[in-house]
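**Student:** Sharing a model that was predicted from the sequence below.
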Amino acid sequence: MKKALISACLIGDKVRYDGKDNKIPYIDELLVHYELVPFCPEVEGGMSIPRKPSEIMRGRVYSVEGNDVTKHFVLGAQKAL
């Protein structure tokens, strides 16, 4: 069975910035075809649960408080690879 990396919040893990999940309703259909490997780049990059929401601006990632959290997102992305 093929492996597929999937955001951990999409399978029901409560790792979103607000401590909730974002489970997709068709997750069981995916499990028929793939071995899902859950991964949260934010958490793997060292961010907490819960945490302030973040967004990309001008090639960097900033929390809503204005803190540059780019290094956490880059580290999480590197670990995913």
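**Tutor:** Yep, it's here.
**Student:** contacts, neighbours, all on C-alpha from now
**Tutor:** OK.
**Student:** same for the top helix by length along the chain, what does it pack against?
**Tutor:** Identified as the longest helix of the chain according to DSSP state H is helix 70-80. Secondary-structure packing of helix 70-80 (3 or more C-alpha pairs under 8 Å, 6 or more residues apart in numbering; DSSP states H and E): helix 41-44, strand 60-63.
**Student:** Could you identify which of the ones you listed is most buried?
**Tutor:** helix 41-44 (a mean of 20; mean count of other C-alpha atoms under 10 Å).
**Student:** Structure two is appended below for comparative analysis:
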Amino acid sequence: MELSDIKPDVVHDVVGTFCPVPISETAKMIRQMKIGQILELIADDPGVVEDIPAWCKTTGQEFLGLYEEDGEYHLFIKKVKEL
């Protein structure tokens, strides 16, 4: 699946925040979503490039990928199990 083909169910913007906020906000949003839904997280903290995939691995969620545009990272996470 190409990232450009992904239609997220929820888009959450955390631009202007830094660790640990992007992780805690991701967890909060994933808890509210249904299994199978996709979250697009938009952040400008470069730490998310490593932190979000690691969080997905730890929590059993599926990290679909990311791209960077104009200093913002767009990360895609699929909820595959309850937190």
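**Tutor:** Looks like it arrived, so ask away. Everything numeric in this text was worked out from a predicted model, so none of it was measured.
**Student:** What would you report as the TM-score here?
**Tutor:** After superposition, the two chains reach a TM-score (TM-score structural alignment, normalised by the length of structure 1) of 0.27; 42 aligned residues with a C-alpha RMSD of 4.2 Å.
**Student:** Make JSON lines out of the helices and strands packed on helix 70-80 of structure 1 and add distance to residue 29 of structure 1.
**Tutor:** Converted to JSON lines, these look like this (distance: least, C-alpha to C-alpha, whole Å):
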{"stretch": "helix 41-44", "distance to residue 29 of structure 1": "24"}
{"stretch": "strand 60-63", "distance to residue 29 of structure 1": "33"}
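**Student:** out of these, nearest to residue 77 of structure 1?
**Tutor:** helix 41-44 (5.9 Å; C-alpha to C-alpha).
**Student:** of the helices and strands packed on helix 70-80 of structure 1, which approaches residue 54 of structure 1 most closely?
**Tutor:** Using C-alpha to C-alpha, the nearest of the helices and strands packed on helix 70-80 of structure 1 to residue 54 of structure 1 is strand 60-63, at 4.0 Å.
**Student:** So residue 75 of structure 2 sits against residue 69, correct?
**Tutor:** No - contact between residue 75 of structure 2 and residue 69 fails when scored by C-alpha atoms under 8 Å: they sit 11.2 Å apart.
**Student:** and these two? which has more neighbours close in?
**Tutor:** residue 75 (23 against 8; other C-alpha atoms under 10 Å).
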